[in-house]
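Participant: For reference, the sequence and a predicted model appear below.
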Amino acid sequence: MTSLRTLLDEAVAGRGRVAMVTGVVATGKSELLHAFADQAGDVGVLPLVATASRAESDLALGVLGQLFCNAPLTEEVRDGAMDVLRQVTGIACPEGAEGFAQADAEVVHTLCSVLLSLSERRPLAIVVDDVHYADRASLLFLSYLMRRARYSPIMAVFSQADHTGNTHKFFPTEMLRQPHCTVVRLAPLSREAVLSLAGERLGHETAERLVPEWYALSGGNPLLLQGLMEDYEAGGAWPAARYGEAVLSCLHRADPALLEAARWLAALDDPELVARLAGLDGIAVPPSMGWLEAVGLLESGRFRHEVARSSVLAELGADKRQQMHRRTAELLYDEGAADVAVAEQLIRADFTDVPWAVPVLESAARCRLGDGEVAPAVAYLELALRGCADERQRAMIAALLLRADWRVDPNGRTALIGELTDALREGRLRGGDAAFLARALLWHGRLGEARDVLDLLKGFAGGGPGTMAELSGTRAWLRCSVPGMVPHMDGTVTREPSEAVLPMRMSRRLESIRALASVLTDGPAEELPATAERILRGSCLADMSMDTVESALLALVYGGQAERAASWCDTFLTQARSRGARARQARLTAIRAETALRQGDLARAAALARSALEIISPAAWGVALGGPLATLLLAITAMGRYDEAFEQVNRPVPEGMLQTRFGLHYLQARGRYQLAVDNPASALRDFQLCGDLVVRWDMDVPGFVPWRTDVAEAHIRLGDRDTARALAEEQLARSGPGSARADGVALRMLAAAAEVRHRPMLLRQASERLQVSGDRYELARSLFDLTEAYHGVGEFRRAGIIAGRARSLAQECGARPLSQALSDEGFPGDGYEAEPSKVVAILSDAERRVAGLATVGYSNREIAAKLFITVSTVEQHLTRVYRKLNISHRSDLSKAGPAML
């Protein structure tokens, strides 16, 4: 304003001046010109003001007419000027604005004389905003006038925005070459200016807090800043609607080509790709990007905020966007761009009407899956499936889609299973995909259909190395997971594939599944930890089958290496979470829960198992539901949460689950619950069924499901010590590498079936083995029994020491029933008399029930009948009660009778 006022003073003194105010749109040019016109009028200068517009750029003399019509002239001067304008318009109108170039020089001279003579009476300020939109005739008049007004009291101020596509290039050129013309360029606001404006409107404290982000979002553009402040004043999230409107206003004020460039950038969201499209639809990309940066809409080639981009997209419309993406896809394909880049455009265009679209989408999906990016791969395959007309190719795409979605939700594409089964019967499905189909059917418990598919796999015998590897891997997986189905693959694998000709991914998968099968059949070999960890080190969830990782982890778990498995499991869980592979995350979480259980961390095992069951639905778990469900049931039973355990026992499970490895875990867990609630007969049935299946399937190894010790414990609770002893000894005879946990439990059962004097030695051995295994819960149980054993032989001091350690372990594990039985007042020394108020903390629930009935005079046989247990079990409970209360006769129970009742 100071510069313009200086020029005005010079013009008033008789030295005509011209000012060209330039800058990108929305930097305040119009505000400056309007304010200048007002101030000129205040100092006695006559302002003639006009605003050009794109809509009137073809209206001959439209701007010049505004100058005279809007000016505060006398009626005589205005009428004279309008008469001249009407004469000139009459000449110009028949031929448009170009016709004025041929107008009579006398008419032009007359019109200019009106203004020059007017300036002699009063200095003039001619102000034209957005002169780049002015009609050609008006511009010719103005240039003619200003060449003759160099020594007249006339000042002209024209505003012109950068990059507006002015078609009348002669006018700014003509003005700038005049020696009395000055350029005034407006730049975006500085950070300090933004702070000042915001502070005036919102207060200094608010401005100090918000301006850093607002400056980054507006680039100093006053119009964008105005939108941000209005959004803030409206409340809620910002930037929002008014900021978006300001973005569109900036674009619509600019040249249409710039608007089109912004639309392409909004649609593609990739400045490099937009730059490659230079020339498409006449887009001048590099200069357009520079202007969009200068106006404050872009930073580093991208919109400063998603609201800006989404506003441009919303105005663009869905049909137009799809056309842009389609043209981009065609261009990229013609240039030989990567399949993923082309597929991205095809997805956004929802377009497959060219022969190359479906193959590109399939190839791009495989690339995405190799990188662990499941969601885009699924989107590509869905579009490819919709656009595929070839039945054989459609079957391949459907199989790949089923595999891809399996990583997220195994229950999400069950409709494809039926379609693929039909394709297999019709010979349109290849061997590897057919093998996966069989596994999918087994996962969902559809055993009958799976048998049919497995029988059809014989048709692929003798195929190439890849097919043979798939079939061999499927057979090994069946051996580990659904052993009863293995016979249906007899004759399918005619030869084992040579690993030398297989891809590393496939070779490693085969090695991992075979390692697990070996552990379940023969027990862990000495080299197992090294082999499993080598496989895991070379594996990644992005490009490896889940089978590879899962099989190697389970081989470690069943091989007695739970701690190592837990560490690796945490690593792969991080990968699964980062990639959004929910099904893989759930399966890894279930394995991690099992490792926690085998380490005796009951609370963590329960939490992880519950999490695994929540990440994907029970239906998505299929028959594998038995895995995390068993872990949860074992953990909460050991923690004494019997009501929760009862709910889990009553949870519906798939019918085919008991024909799988997962069903064995479930039977063991359900039996443990039955023991805990004093129902040993039902527990025995579950344990024996589990044992029968383990033996039949040749999976009878100590590190998997040591069912003999569970059966032995049930027999002890039923009073059959001889059978229990034989089972424990048989389990110990199967000892081998990695069986420390099973050996320790077997020794504990052997001690329970042995004479009292032999128990301490056996329980010390059990505790040593369990210490090695790392299972703190089983170690706490062993130490509990050792405490009782020391009491039984009268070594009370040792009993007290062991009881303290057992109690600490039980509390650490979260085993509430065990820690209650090992309370500070438990296992008293010689001369102890139980206080009635402390009996509850000393005795278990079962012991308290038996002792309570004995206190009021029931015989052992009557107690057994009332509690539905054997007489031998009653005698065992009473023996423990006598030891814990340090009494020797039934009559002494009366001292604590009320508390027990």
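Facilitator: Looks like it came in fine. Numbering: from 1, shown residues only.

Participant: Could you use CA atoms for every contact and neighbour count after this?
Facilitator: OK.

Participant: Pull the number of nearby residues for the closest residue to R242 other than its chain neighbours.
Facilitator: Leaving out its chain neighbours, the residue that sits closest to R242 by CA to CA, 6 or more residues apart in numbering is G227, at 4.8 Å. When neighbours are counted by other CA atoms under 10 Å, G227 registers 22.

Participant: do G279 as well
Facilitator: 10.

Participant: got the contact list for it?
Facilitator: Applying CA atoms under 8 Å, 6 or more residues apart in numbering to G279 gives the contacts V285.

Participant: Same question for L369.
Facilitator: Counting by CA under 8 Å, 6+ apart, L369 has contacts 377, 404, 542-543.

Participant: how about a cut-off of 10 Å?
Facilitator: The contact partners of L369, by CA atoms under 10 Å, 6 or more residues apart in numbering, come to 375-378, 400, 403-404, 407, 541-544.

Participant: Please identify, among these, the one with the most neighbours.
Facilitator: That'd be A377 among the contacts of L369, by other CA under 10 Å, with 27 neighbours.

Participant: how much space between it and D9?
Facilitator: Distance check for A377 against D9: by CA to CA, to the nearest Å, it reads 70 Å.

Participant: center of this structure, which residue is that?
Facilitator: By CA atoms, centre = their mean, the chain has its centre lying nearest to G580, at 4.2 Å.

Participant: surely R685 meets L675?
Facilitator: No. Using CA atoms under 10 Å, R685 is not in contact with L675, being 11.2 Å away.

Participant: shared neighbours, those two?
Facilitator: Residues touching both R685 and L675 (CA under 10 Å, 6+ apart) are A714.

Participant: If you count surrounding residues, which of these two has more?
Facilitator: Legend: neighbour count by other CA under 10 Å for R685 and L675, higher for L675 (19 against 15).

Participant: who touches the more buried one in this structure?
Facilitator: Counted by CA under 10 Å, 6+ apart, L675 has contacts 637, 681-684, 710, 713-714, 717.

Participant: T787 too?
Facilitator: 760, 763, 781, 795-806, 822, 827.

Participant: quick one on the thing from earlier: buried residues in the helix or strand in which the residue nearest to R242 is found?
Facilitator: Taking DSSP states H and E as the criterion, G227 maps to helix 222-234. Burial within helix 222-234, assessed by neighbour count using 16 or more other CA atoms under 10 Å, is assigned to 222-232.

Participant: And the next helix or strand past that helix?
Facilitator: Scanning forward in sequence from helix 222-234 by DSSP H and E, the next helix or strand is helix 241-253.

Participant: Buried residues, whatever helix or strand comes next after that following helix. List them.
Facilitator: Helices and strands here follow DSSP H and E; after helix 241-253, the next one along the chain is helix 256-268. Buried positions in helix 256-268, judged by neighbour count with 16+ other CA under 10 Å: 257-268.

Participant: alright, now check it against this:
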Amino acid sequence: MVIGGCRRRTSSPVLVGREAELRELLDGALRSPSVIMLEGEAGVGKTRLATELLACAELAGRPVLTATCQPLREPFPYGVIFDALKDVRPARELSPVTGVLAPYLPELAAFLPQPPPRPSDPRTERHQLFRAVRELLGSLGPHVLLIEDLHWADDGSRRLLRFLMTEPPAGLTLLLTYRREETPGGIPLGSAYRPAPGTAHALVTLRPLDRDGVQALVSALLGEANVSAEFAARLHERTAGIPFVVEEIVHAIGGVEGAVHADGATARRLLDTVEVPALLREATVERLMALPPAARRIAEAAAVLGTPSTSDLLAAVAALTPERARRALVLALERNVLVESGEGRYGFRHAFARQAAYLTIPGPDRQELHRRAARLLRDRLPQSLVRLAEHCRKAGDRAGALKYGEAAADQASTVGDLATATDLLRTLLDEPGLQPSDVDRLAVKFSSVACNGLAQTEVVPALERLLTDGRLSGRLSGEVRLGLGLLLVRQAGGLEAARTEIEIAVNDLSDRPDLAGRGMGVLAQPWVGATPLREHRRWMDRVDELIERATDRRLKIILLANNAASRLHIGDTRGWDMLDRAPTTVGSADEQRHLARLHCNSADACAWTGHHRRARSLLRSGMQLAADCGAPYVVSTARATAVHTDWLTGNWDGLAERAGALIDEYRDLLPVTSELCLVLGLLAAARGEWDEAAARFAGTAADQPENAFTPVAIAAHAGMSGMLLAQDLGEAAVTQAEKGLELLRAKGVWAWGADLVMAAVDAYCATGRDAEAQALTDEFEREVGDLDAPSTRAALAANRGLVAASRGDHAEAIEAFEQARTRFEALPAPYHAALIAERAARCRLARNEDVAETFAALAETFDHLGATRDAARCRHAFRSTGAVAPSRRGRRGYGDELSPRERDVARLLAAGHTNREIAEVLFLSRRTVEQHVASVLRKLKVRSRSELAGLRSA
């Protein structure tokens, strides 16, 4: 690939976004004689596409002659054509006219006849030379002649190519690549070209990639499937979708951990600060230096202004007269240094070209250009506050930078663009020489805005610096420290530090009950870390006292948003009273954000304790409130709660894909990612994908309870124990369950214990520990007492059934299981209900009851949910009863489509499972699995498991 005279071959392992163009090129190449014109701007991928064409199997065996025009000042006439011909070997005897080629192609002297007498007329001599080239090409049979960068060709080569195209040899495919914007007069061959009769012709214009194409290219370059849409969108914006620029930037940031998973704000910061790659910088500088002074000044003005600008603004910043500026702008456009971006606005093709040009401007000149830009933009309405602040800062005008930067941050915060507001305030706080009053004011705004947004990576260090560099007034340290603590709560490994910071902040905020109350509310939250419930209750009681005394509606909503959910999480009915007392109307966007928190936090509590219908209702209202007022962090946690609630209520269709996408979007937010990892682990376990499940459970931080979200960690221990037991690893299942029980007992929130206690009782019974199973069931009954947690009631009945079944008392077990099933269905929790119904059916089977149809129906239920492993287990139980499945006569065959079992096998195959493992997961014989595998490979037209895995990832 060529850009500005510098050549580099793309390294993407696959061709991205060019399938239609490749088909068009190949169609033309197969209809020789043919002429194919491939045009596109610098770096768009012409060379890569041509290379891909020549590698097509349909062209195998055809000689390929290639040459590249060079941007030389004194080109050798016809040089590029002769460069392509120097290695050919004629396939037949040549006519005498070809002898004229000997002086031009000494490498072919042994194959050429004696030259004819040299004519006296130069035009006749040229005609002989052209005929000789055509005959030499005609002697080669079917072949491809590729001439790259035709825009740099000399006039003689253009004339020779036009001659060849008027009557091309029968086997010739002539492929020409060029940049139209750099061809003389926009005509690549120097004059108009009309295809000769009988000659196929194709003109293919290669355009930049769209956002999806950029995303696919980044994925191919890095071998990374989960490139975030936000990163791709920002990269597309910065590179204009030009593949060469995309590739260079990806190489420049390839070592930045998690770069391609970044959210919008992080991607913007990353791409705004990445250094312009050397090849791109050199190409831009080369073009700039070739411009006359006035045109270069126009380009420099465009680089300083940063966004496409009108010709009069460019002229004013460059300090050129209108007429001189017009001529300079036209020349910059003709040389493709600048482009027209919208009617009457001019700028650089992409951000990195602008950045490279900007760096060529000497410092004093750059400062003066910024000064002029700021002066001009002050008088233009509407004012662009962000641009004004940037120009003032780079012009050395600190007062102007502060004035316009703070105004821009306020404006961004008002419209809900918290990422921009956070970035602006952080930049202002990094400026040296701020007055103490300015530091205080900006720090408070920064802390407040950051807590409502999603930014993490750079915000926490900035707050830590404010608390240690001595610039912040002591009276405000508590407020800033509270913000730091609230942000640390969201970070992996930050929960213990968060609690410490918040406790210090609460002590410093005695004169700010609203802020102190919010800190106390976080300390009261039982779902954070390994702190015992008794400690949380102490803070809950203090917050309750503040709520009773509060007269300000905003303060009351803030306090209720934390404490209502905290009460509901521990099964305390006072949480419902708090919800009923919450205001239904708000007077400001800030009040609405906290009301959204109240609804979404309470929905989360309902999901964990079994109030699934209330969880759905509160989520709907909370997410609407959050979306309407601009509360992205509240939205992020609510979306995770929605995924969890969908898991609980059996809405599994597309759930894994949604959860995976949210992890990519919010990967820096532990409260979100840990809950999503839990759901993905549970889904994988239900499908029998043990390695995937184990990897996802590891993402819940279950092994670091002091820095985990406790209900997630407890549920993860339950999921891991159940997964191990499903693999007949009973002792390991007991060990895993007991780790969870240790955390549950230390924490003391038994309202979260339903799944874990069921898993532990099941593991105890499976390993012959009936007494321990009974003791745990009794303990659970005592601890849940009269807690308002419906899931614990269902689990308690299930535990009684498990213990009774293990003792062999099947009648008692059936009664308990039926009670548990009814309670789970009422939540609703259809997956749990089906699992318990299966337990009851097995007890009935032990009593010699006819339960074949029950197992068949349960298999259908599990299949509908997507619980592959459970469905297979029930089908196996159905077969073990001796029952025969109804005949499929009359039902349609699957033909070339995969059957449901084949889809299960294909999924497990693609995940890397062996035939033996698939047989164990699906309760099938090895022979049956082998047959399914063969059928899957045949129907999907793949030759191997690895090819199937590649097909799945693509």
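Facilitator: Everything's here; your move. Predicted model only: the values in this text are computed from it and were never measured.

Participant: quick one on the thing from earlier: quick one: buried ones out of the contacts of T787 of structure 1?
Facilitator: 760, 763, 781, 796, 799-800, 802-804, 806, 822, 827.

Participant: Just to be sure, which of those residues are found in helices?
Facilitator: Using DSSP state H, the subset of those located in helices is 760, 763, 781, 796, 799-800, 802-804, 806.

Participant: Widest-spaced pair of the residues you listed?
Facilitator: Comparing every pair within those by CA to CA identifies R781 and F796 as the most remote, at 18.3 Å.

Participant: Which of the buried ones among the contacts of T787 of structure 1 sits closest to I591 of structure 1?
Facilitator: Out of those, the member with the shortest distance to I591 of structure 1 (by CA to CA) is R781, at 23.8 Å.

Participant: Residue in structure 2 paired with that closest one?
Facilitator: In structure 2, R781 of structure 1 lines up with L835, judged by TM-score structural alignment.

Participant: so who does that match touch?
Facilitator: Going by CA under 10 Å, 6+ apart, the list of residues near L835 of structure 2 reads 817, 821, 841, 858, 862, 870.

Participant: any chance of those residues in a markdown table, plus distance to S946 of structure 2?
Facilitator: Output for those, formatted as a markdown table (distance: CA to CA, whole Å):
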| residue | distance to S946 of structure 2 |
| --- | --- |
| F817 | 44 |
| R821 | 42 |
| A841 | 40 |
| L858 | 34 |
| F862 | 29 |
| D870 | 27 |
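
Participant: ok, which stretches of structure 1 are strands?
Facilitator: 17-23, 46-51, 124-129, 154-161, 181-185, 298-299, 302-303 (DSSP state E).

Participant: ranking the ones you listed by burial, who's on top?
Facilitator: strand 154-161 (a mean of 26; mean count of other CA atoms under 10 Å).

Participant: equivalent range in structure 2 for that one?
Facilitator: The aligned range for strand 154-161 of structure 1 is empty, by TM-score structural alignment.

Participant: how big is the angle separating that strand from strand 17-23?
Facilitator: Strand 154-161 of structure 1 and strand 17-23 meet at an angle of 10 degrees, taking axes from the mean of the first three to the mean of the last three CA atoms, to 10 degrees as the criterion.

Participant: Would you mind getting the angle between strand 154-161 of structure 1 and strand 124-129?
Facilitator: 10 degrees.

Participant: show me the contacts for R297 of structure 2.
Facilitator: R297 of structure 2 touches 288, 291, 303, 314-315, 317-320, 325, 328-329, 332, 361, 369, counting by CA under 10 Å, 6+ apart.

Participant: can you check T427 of structure 2 too?
Facilitator: Going by CA under 10 Å, 6+ apart, T427 of structure 2 touches 402, 405, 421, 462.

Participant: Quick one: neighbours of A278 of structure 1, just the number.
Facilitator: 14.

Participant: Now that A728 of structure 1 has come up, it's in contact with A766, right?
Facilitator: No. At 11.9 Å, A728 of structure 1 and A766 do not qualify as touching, with contact defined as CA under 10 Å.

Participant: quick one: common contacting residues for the two?
Facilitator: Joint contacts of A728 of structure 1 and A766 (CA under 10 Å, 6+ apart) are 743, 745-751.

Participant: Please identify which of those residues is nearest to S310 of structure 1.
Facilitator: Nearest member of the shared contacts of A728 and A766 of structure 1 to S310 of structure 1, counting by CA to CA, is V745, at 64.4 Å.

Participant: What's that closest one aligned with over in structure 2?
Facilitator: Looks like V745 of structure 1 aligns to A795 there (TM-score structural alignment).

Participant: Against E781 of structure 2, how distant is its match?
Facilitator: Taking CA to CA, one finds A795 of structure 2 at 10 Å from E781 of structure 2.

Participant: all helices for the stretch 151-300 of structure 2, in order.
Facilitator: 155-166, 211-222, 229-239, 243-253, 264-273, 278-289, 293-305 (DSSP state H, counting those that start in this stretch).

Participant: Enumerate the positions of the third one that are buried.
Facilitator: Across helix 229-239 of structure 2, burial judged by 16+ other CA under 10 Å covers 229-236, 238-239.

Participant: same question, the fourth one
Facilitator: The neighbour-count criterion (16+ other CA under 10 Å) identifies 243-250, 252 as the buried residues of helix 243-253 of structure 2.

Participant: Between the residues you listed, which sits nearest A505 of structure 2?
Facilitator: The nearest member of those to A505 of structure 2, counting by CA to CA, is A252 at 41.2 Å.

Participant: which residue lines up with the closest one in structure 1?
Facilitator: Aligned partner of A252 of structure 2 by TM-score structural alignment: none.

Participant: how close does T861 of structure 2 get to E838 of structure 2?
Facilitator: 11 Å.

Participant: Isn't A810 of structure 1 up against Y777?
Facilitator: Yes. Here A810 of structure 1 lies in contact with Y777, judged by CA under 10 Å, at a distance of 6.6 Å.

Participant: and those two? which has more neighbours close in?
Facilitator: With neighbours defined as other CA under 10 Å, A810 of structure 1 and Y777 compare such that A810 has more, 30 against 26.

Participant: For the aligned partner of the more buried one in structure 2, which residues are in contact?
Facilitator: Taking TM-score structural alignment, A810 of structure 1 has F862 as its aligned residue in structure 2. Contacts of F862 of structure 2 were listed using CA under 10 Å, 6+ apart, and they are 650, 686, 830-831, 834-835, 868-874.

Participant: And C690 of structure 1, by the same measure?
Facilitator: With the criterion set at CA under 10 Å, 6+ apart, C690 of structure 1 makes contact with 658, 663-668, 671, 684, 696, 705-708, 710-711.
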